[in-house]
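Novice: any chance you could fold what I've pasted below:
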Amino acid sequence: MRKNQGMLTMRDATVADCSDVADIYRHYVETSTASFDYDPPDVGEWEARVAHGRSAGLPFIVAEDPDVMPGIVGFARLGPYRGKTGWAFTAENSIYLRPEAAGRGTGGRLLGALIDKAGPSTVRHIMAVISDEAPASVALHAKAGFVESGRTPNVGYKFGRWIGVVYMHLDLGPESGAP
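Specialist: Modelled structure (predicted):
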């Protein structure tokens, strides 16, 4: 899959992309509350996530934009939600951009491509669990059709303070997912 809008190109992630993906995510772990991780996953963990996504039919997409910089400028993926059998047709999305790519529409295009690639036989609902300190991410998901499902104040702790989360979901319809 390649989707080209201007110079932005989106494609399925490969193992070769994992160093760039790890670098992008590391920035958010070290500098923001967009991720509640304290330690960024290493390249090997990202390689395992690419492989798991491929075997589970869950998309993992990267974006390249030579107008911004060479290499990967962002990624979006669907991963398991809660890891229990009853949640098998619900996925959680993640989307991260290099700071240089922010404000160019890349996030919206990546999220749209991710939704388009969500397999109707594997995903019925997409969940977004967003730091309440990330209003741009809430707005991005709302623009893509996600609706707020709830908020939980002060459930995460990072950088010496408590942070809440906003839960949003997108229902892909009754024809998607299981039975």
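Novice: only C-alpha atoms from now on, for both contacts and neighbour counts.
Specialist: OK.
Novice: looks to me like residue 79 is in a strand.
Specialist: Yes. Counting by DSSP: H, G, I helix; E, B strand; the rest coil, one finds residue 79 located in a strand.
Novice: next, the contact list for it, please.
Specialist: Residues touching residue 79, when contacts are defined by Cα atoms under 8 Å, 6 or more residues apart in numbering, comprise 53, 58, 91-94.
Novice: mind redoing it with 6 Å?
Specialist: Contact criterion Cα atoms under 6 Å, 6 or more residues apart in numbering gives 91-92 as the residues in contact with residue 79.
Novice: how close does it sit to residue 4?
Specialist: 24 Å (Cα to Cα, to the nearest Å).
Novice: doesn't residue 167 make contact with residue 147?
Specialist: No. The pair residue 147 / residue 167 is not scored as a contact, 8.5 Å apart, by Cα atoms under 6 Å.
Novice: now the helix or strand where residue 115 lies: buried residues?
Specialist: Taking DSSP states H and E as the criterion, the element that holds residue 115 is helix 106-117. Judged by neighbour count using 16 or more other Cα atoms under 10 Å, the buried positions of helix 106-117 are 106-115, 117.
Novice: how about residues contacting stretch 157-169?
Specialist: By Cα under 6 Å, 6+ apart, the residues outside stretch 157-169 that reach it are 126-132, 146-156.
Novice: let's compare: structure for the following, please.
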Amino acid sequence: MGTNSSGGALVLYDCPIAKIINGSFSDNQSPAGAALAFTQYSETCSVTLSNGVFWGNSPQKLITSGPSLSVTNSCVQQLTSGPGNVVLSASPFVDADGADGTAGTADNDLQLLANACVNASDSSALPQDAYDLDGDGITAEPVPYDVAGQSRVVNGALDMGAYESRY
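Specialist: Here you go, the predicted structure:
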């Protein structure tokens, strides 16, 4: 959860190429933008969002205007064309604003409920394990963990968003 005048969660300035893979964007607010905003971009700016989850962001759900944008294999609150995208009509998260009812605090749970976002990602979009997070000496394999340190791929399947689900 974030609040910014241009992009509630993320503002990219003068981006040549940006890739956001398996990100979860929830309850971000921006008076003049969206969850993601792009400013001072060049004609060659290209943004790819893969395997993401976008829910509850305002005033616009995903993006204002900007560069070449590709959204694939993602769960979105608004209609976004692209292969593998799922349009959501209800929050996909266990508890996006937590017990305190406030998004962006430590008690939030952005793990996925059992829904169409579970086991629906494109595992080929995962970046390589450049920092050898699992300590096995292999950096040419996909990133092995989600943001909580759980296995990223379970039974050969990958969830959309930053967390692997309980399902």
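Novice: TM-score, when you put one on top of the other?
Specialist: The TM-score (TM-score structural alignment, normalised by the length of the second structure) is 0.26; 81 aligned residues with a Cα RMSD of 5.5 Å.
Novice: just give me the neighbour total for residue 78 of the first structure.
Specialist: 27 (other Cα atoms under 10 Å).
Novice: surely it touches residue 93?
Specialist: Yes. At 4.5 Å, residue 78 of the first structure and residue 93 qualify as touching, with contact defined as Cα under 6 Å.
Novice: next, the distance between the ends of stretch 72-92 of the first structure.
Specialist: As for stretch 72-92 of the first structure, its first-to-last residue distance stands at 22 Å under the measure Cα to Cα.
Novice: re earlier: just the buried residues of the contacts of stretch 157-169 of the first structure.
Specialist: A residue is treated as buried here by neighbour count (16+ other Cα under 10 Å); on that basis the buried members of the contacts of stretch 157-169 of the first structure are 126-132, 146-148, 151, 156.
Novice: would you list those residues in CSV and tack on distance to residue 45 of the first structure and secondary structure?
Specialist: Compiled in CSV, those are given as follows (distance: Cα to Cα, whole Å; DSSP: H, G, I helix; E, B strand; the rest coil):
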residue, distance to residue 45 of the first structure, secondary structure
126, 22, strand
127, 22, strand
128, 21, strand
129, 21, strand
130, 22, strand
131, 23, strand
132, 26, coil
146, 28, coil
147, 30, strand
148, 30, strand
151, 29, strand
156, 22, strand
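Novice: between helix 106-117 and whichever helix or strand residue 167 of the first structure is part of, find me the angle.
Specialist: With secondary structure defined by DSSP H and E, residue 167 of the first structure is part of strand 161-171. Calculated by axes from the mean of the first three to the mean of the last three Cα atoms, to 10 degrees, strand 161-171 of the first structure forms an angle of 40 degrees with helix 106-117.
Novice: please point out which parts of strand 161-171 of the first structure sit buried.
Specialist: Residues of strand 161-171 of the first structure classed as buried under the neighbour-count rule (16+ other Cα under 10 Å) are 163-170.
Novice: the strands in the first structure, which residues?
Specialist: For the first structure, the strands identified by DSSP state E occupy 2-5, 8-12, 60-65, 69-80, 90-97, 125-131, 147-158, 161-171, in order along the chain.
Novice: TSV for those, including distance to residue 29 of the first structure?
Specialist: What follows is the strands of the first structure, written out as TSV (distance: least, Cα to Cα, whole Å):
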stretch	distance to residue 29 of the first structure
strand 2-5	28
strand 8-12	23
strand 60-65	19
strand 69-80	15
strand 90-97	11
strand 125-131	12
strand 147-158	10
strand 161-171	14
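Novice: of those, which is nearest residue 27 of the first structure?
Specialist: Across those, the minimum distance to residue 27 of the first structure, taken as Cα to Cα, is reached by strand 90-97, at 9.6 Å.
Novice: against which helices or strands is that closest one packed?
Specialist: Judged by 3 or more Cα pairs under 6 Å, 6 or more residues apart in numbering; DSSP states H and E, the packing partners of strand 90-97 of the first structure are strand 69-80, strand 125-131.
Novice: what sits up against the last one?
Specialist: Yep, that's strand 125-131 of the first structure we're talking about. Counting by Cα under 6 Å, 6+ apart, the neighbours of strand 125-131 of the first structure from elsewhere in the structure are 34, 90-93, 165-172.
Novice: residues contacting residue 86 of the second structure?
Specialist: Counting by Cα under 6 Å, 6+ apart, the residues that residue 86 of the second structure touches are residue 75.
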